[in-house]
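1. missing the sequence, but the structure's below:
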């Protein structure tokens, strides 16, 4: 009984070793196939990652800072600019998409796709008029960054100062007249107030740049 049981155990052990070897070999083969599928063209992947990184770099011509692109600038991106900022994509099929819009497409690339999330900033120019005989303050929309003033008076009004919140941004005791431009802080909606020395008649035309921002996916696809 003991000898027979020992032989049976040896047979079972041998079968187990054969099965383990087969499973291990199969796993290695499957892993190799998966790795090959994931990186069939490492050069294309490198080119895609390089281009994506350069598109969101702080020193790019169309960015305000790292990962923040200016829509008016980036929407004019073309294949020539892409080749210049990332020479590794030259001669390759390439597609660059921002949100639901295709910015650049050369050929029909079906290779690797590299994705980044970026802040997309859109600027909007707006205008309003303040009649100093009726009011001396105005509040602009939030996210306003730059303000431009056109000051016109009838000769009896002397506009001496303009404040943004509690900070004097323009001042001339002899009277402000003409066009001025200044930046405002990004903390809360800018509140402008106007100080005059005499008279109540005068007009200030205000133009400002407001910024709206969204977060959108940037996709770079590079082919062979």
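-> Sure, I can see it. Values in this document were obtained by computation on a predicted structure and should not be read as measured data.
2. all contacts plus neighbour counts: C-alpha atoms, from now on.
-> Fine.
3. Against which helices or strands is the helix or strand containing residue 84 packed?
-> If you go by DSSP states H and E, residue 84 is part of helix 79-85. Helix 79-85 sits against helix 42-55, strand 101-106, with contacts defined as 3 or more CA pairs under 8 Å, 6 or more residues apart in numbering; DSSP states H and E.
4. Second structure for comparison follows:
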């Protein structure tokens, strides 16, 4: 019993040493992990610029993570010093091709993001109404201009069952119609009789998108 009591202080000291060693090891591991995951200043700046460029209100974007091809082609005029960090050397690329460059960023850090690049062109069609009175427009068509010529005989136009134009005397002239951007829109034409082929012209903007990689390099 006396021997057991005599060993208690030694056991307590041993446990204290073990706990202290484990605590020190955990502390060192935590510091190493934090250091390995701390971004450099160049990395933080590159990330910040790339986030601003792909934001919905960015100077090259038509919406979040979708860049306008036309805006990208004029990026040097759109990206002023207020969009680029301080006096740092900066390069913005799309699929490896330089879009805008300031200075000579030979080092630094690069942030890359997968984006969509939108091409928009204006199209025109004149339905003949040979197989029905409904015309489906491409997805993301946000608006269209409908022009009714003589003898069109159209009194009502519906967009996905929503009445967008109506005149019981007959629609005449050109009308701008707002459509649902994120839906595929079908325009249905109604009239007093058979609709005349070629009596209606639909003009709209069609968007096609392709994937690309946006790169931002900052060398402060």
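-> The structure has been received and is ready for your questions. Nothing here was measured: the structure is a model prediction, and the numbers come from that model.
5. What's the TM-score once they're superposed?
-> Scored against TM-score structural alignment, normalised by the length of the second structure, the superposed chains reach a TM-score of 0.69; 187 aligned residues with a CA RMSD of 3.2 Å.
6. Could you list every helix and strand in contact with the helix or strand where residue 19 of the second structure lies?
-> In this structure, residue 19 of the second structure sits in helix 2-36 according to DSSP H and E. In terms of contacts (3+ CA pairs under 8 Å, 6+ apart), helix 2-36 of the second structure is not packed against any helix or strand.
7. What is the neighbour count of residue 35 of the second structure?
-> 10 (other CA atoms under 10 Å).
8. Tell me the mean distance between the helix holding residue 84 of the first structure and the second structure once they are aligned.
-> Compared with the second structure after the fit, helix 79-85 of the first structure shows a mean deviation of 3.5 Å (mean CA distance after the TM-score superposition for the first structure).
9. tell me which residues in that helix are buried?
-> 79, 82, 83 (16 or more other CA atoms under 10 Å).
10. same question, stretch 34-52 of the first structure
-> 43, 44, 45, 46, 47, 48, 49, 50, 51, 52.
11. Show the end-to-end separation of that stretch, please.
-> The first and final residues of stretch 34-52 of the first structure sit 25 Å from each other (CA to CA, to the nearest Å).
12. Contacts for it, please.
-> 82, 85-86, 88-89, 111-116, 218-224 (CA atoms under 8 Å, 6 or more residues apart in numbering).
13. can you give me how far it is from the chain middle?
-> Here stretch 34-52 of the first structure is found 23 Å from its chain centre; the criterion is CA atoms, centre = their mean, to the nearest Å.
14. again, but for stretch 167-184 of the second structure
-> 28 Å.
15. For it, buried residues please.
-> Buried, per 16+ other CA under 10 Å, within stretch 167-184 of the second structure: 170, 171, 172, 179, 184.
16. what sits against the second one?
-> Same thing as residue 171 of the second structure. Per CA under 8 Å, 6+ apart, neighbours of residue 171 of the second structure: 148, 152, 153, 154, 155, 156.
17. Repeat that for the last one.
-> Neighbouring residues of residue 184 of the second structure by CA under 8 Å, 6+ apart: 136, 137, 138, 139, 140, 141.
18. Kindly present the helices and strands packed on helix 79-85 of the first structure as a markdown table, with separate columns for distance to residue 32 of the first structure.
-> Output for these, formatted as a markdown table (distance: least, CA to CA, whole Å):
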| stretch | distance to residue 32 of the first structure |
| --- | --- |
| helix 42-55 | 15 |
| strand 101-106 | 32 |
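19. Which of the contacts of stretch 34-52 of the first structure fall within strands?
-> 112, 113, 114, 115, 116, 218, 219, 220, 221, 222 (DSSP state E).
20. Would you check which pair of those residues lies furthest apart?
-> Largest separation among these by CA to CA: 116 and 222, giving 14.6 Å.
21. Same drill for those two, tell me which one is more crowded.
-> A direct count of neighbours by other CA under 10 Å for residue 116 of the first structure and residue 222 places residue 222 higher, at 30 against 16.
22. Per the alignment, residue 173 of the first structure pairs with which residue of the second structure?
-> In the second structure, residue 173 of the first structure lines up with residue 168, judged by TM-score structural alignment.
23. cool, and residue 161 of the first structure?
-> Under TM-score structural alignment, residue 161 of the first structure pairs with residue 156 in the second structure.
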